[in-house]
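**Q** Build me a model:
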Amino acid sequence: MNFSVLGSLEVTDDKGGQLELGGVKQRAILGYLVLNANKVVPTSRILQAMWDGEPPPTARKMVQNAVSGIRRLLAGHHDLAPALQTRPPGYQLRVATGTIDLFRFRSLVREGREAITAGAAEQGAEQLREALSLWRGRALADLVETGICWSELAAIEDERLSALEDRLDAELACGRHREITPELEVLTATEPLRERLCVQFMLALYRSGRQADALTVYRRTRGALIDGLGLEPGRGLQELHQRILEHDATIQVPVLASH
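**A** This next block holds a predicted model:
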């Protein structure tokens, strides 16, 4: 049995058949337990996650009914089926983390970062590309559409963006600045306040011989930061801007990556 949360919530059996997960509350509780796989999740946390504000008087019973439904769903598949157990003060979904795309993503990201730290940028970039390919859209996109807005989902999205930025750094180290420029153009438009993406875009443009465009990106990002957050760009972004103005040789294509 495999669980997918990097996109709409999906559960498939070992033959690839997709399971019917029931109504919104049951799907949401299952999704929340999958995000917290192998941890005891207190019932109080589940109630807070499922209801914005004061839960209705029947909330605990609704959670119990949903848990019973999830147990029936899981019990119908005996191929290394995960178990949803009652563990005071709540519930624990015991499952092999390798069957959850989120945990496979995290494992690949960790391996990619270790490779980059060891000086194997090409290998690291490949592993990070594989990790990011597991995403099919926003995490638990179908539940988000129903109004769910968990802090866990924002944290997971930040994990995705951080992995993406690490991959782009590795691509730059491999001399693929021209290849990633179109991707960075889109990313900096959708995430205008993420300074690391701006740094990467400016570097990619500068190394492609587009100094004026790199400086335009800086002005645009500075304006967005001032308008959106009331802040000047951070030191790293300001220093890169100055180095581009000075044609600093240290920001040219790395020697090992140049062709």
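**Q** going forward, measure contacts between C-alpha atoms and count neighbours the same way
**A** Fine.
**Q** how about the helix or strand hosting residue 159: buried residues?
**A** Using DSSP states H and E, residue 159 sits in helix 151-173. Buried residues in helix 151-173, counting neighbours by 16 or more other Cα atoms under 10 Å, are found at 153, 156, 160-161, 163-173.
**Q** For the chain, which segments are assigned as helices?
**A** In the chain, the segments counted as helices under DSSP state H are 24-35, 43-50, 59-75, 101-117, 121-132, 141-144, 151-173, 177-190, 195-207, 211-229, 235-245.
**Q** Now the second one: buried residues?
**A** Put plainly, it is helix 43-50. Neighbour-count burial for helix 43-50 flags 43, 46, 47, 49, 50 (criterion: 16+ other Cα under 10 Å).
**Q** Here is the second sequence; please produce its structure so I can put it next to the first one:
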Amino acid sequence: MRPMVISADRPDLDREQELDINPFGRFSVMVDSRDVNLGSPQQRALLALLTISANQAVRMDTIIESIWGQHAPSRVKASIQAHVSRLRKSLTGNTSNNSGRTPRVEYCSTGYSLRIDAGQINTQRFEKLVEKGRRLPGEGLLEEAAESFRQALELWRGVPYGDLLHYEFATQEAARLEELRLAAVAGMANCRLKLGDYRSVTESLGDDVRRYPLREDLASYYMVALDHSGRRADALHIYERTRSNLAEELGVDVSKGLRSVYHAILG
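**A** Modelled structure (predicted):
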């Protein structure tokens, strides 16, 4: 389905429009629940690059190298200026409202920056929720921490910048965010275990334990949840599989922490 382009003749020009940038899955921008046409692949990549460094200047040479590499056209700076001009029109839609929540692509002496409220970018909302989830257990707020992690994971709708992964900058950012996702998965599991909610841990961890067979933190939480759910044999199997994978892939033994969980299950 082709994205809907913002109409040029919409009424109510002075009101503040709702805008969200969603890097999860296909990189997209929504204005008033309508999908904005971001233009050419290079134009989409430019906005994605600026989104990753939101509210910070991205140098012109970084933009050129990140998007065109060694194949930049002779008039690449003019192309970038044209892309920026079109992006400005797309992001502001038809509103003349110039409030702080209206994103702007601004020129600076070294390049360009995307000036935007961090709450309008789903990945930044995700990061703030993960950060909150990490902080709350130290205040004794386990249920609140688990809920913060849950809300963060609910925003995850696919690999970040999934349609732009042929660009190295997008691949690197997707990998960074995936590490944060795993931290949220582990953090929520830890909170749920301490709250005695073993069933939810067994239901939520299985896929990631299989996808990441070298992650001892996930294996540890999964083993504890399985054991407390009456699945001791499955818990011991996870330990043996993790130990075998670590030995084969990295040439190392399991950590003291995972070994302690194993011995606790054995009794």
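**Q** picking up where we left off before, could you save the helices of structure 1 as CSV and add columns showing distance to residue 5 of structure 1?
**A** Listed next are the helices of structure 1 as CSV, based on distance: least, Cα to Cα, whole Å:
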stretch, distance to residue 5 of structure 1
helix 24-35, 7
helix 43-50, 16
helix 59-75, 16
helix 101-117, 7
helix 121-132, 13
helix 141-144, 8
helix 151-173, 10
helix 177-190, 22
helix 195-207, 25
helix 211-229, 31
helix 235-245, 34
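**Q** what do we get in structure 2 for residue 140 of structure 1?
**A** Alignment note (TM-score structural alignment): residue 140 of structure 1 maps to residue 161 of structure 2.
**Q** what does residue 240 of structure 1 give?
**A** Here residue 240 of structure 1 is matched to residue 261 in structure 2, going by TM-score structural alignment.
**Q** so who does that match touch?
**A** Applying Cα atoms under 8 Å, 6 or more residues apart in numbering to residue 261 of structure 2 gives the contacts 220, 223, 224.
**Q** doesn't residue 258 make contact with the first one?
**A** In this case it means residue 220 of structure 2. Yes - taking Cα atoms under 8 Å as the definition, residue 220 of structure 2 is a contact partner of residue 258 at 5.8 Å.
**Q** more neighbours, these two?
**A** residue 220 (24 against 19; other Cα atoms under 10 Å).
**Q** And the more buried one? What does it align with in structure 1?
**A** Aligned by TM-score structural alignment, residue 220 of structure 2 pairs with residue 199 of structure 1.
**Q** for residue 131 of structure 2, same thing?
**A** Per TM-score structural alignment, the equivalent position to residue 131 of structure 2 in structure 1 is residue 110.
**Q** Give me the distance between its match and residue 117 of structure 1.
**A** With the distance defined as Cα to Cα, to the nearest Å, residue 110 of structure 1 ends up 11 Å from residue 117 of structure 1.
**Q** So if I had to pick from those two, which one is more boxed in?
**A** Counted by other Cα under 10 Å, residue 110 of structure 1 and residue 117 do not tie: residue 110 has more neighbours, with 16 against 11.
**Q** and the more buried one, what does it touch?
**A** Contacts for residue 110 of structure 1 (Cα under 8 Å, 6+ apart) come out as none.
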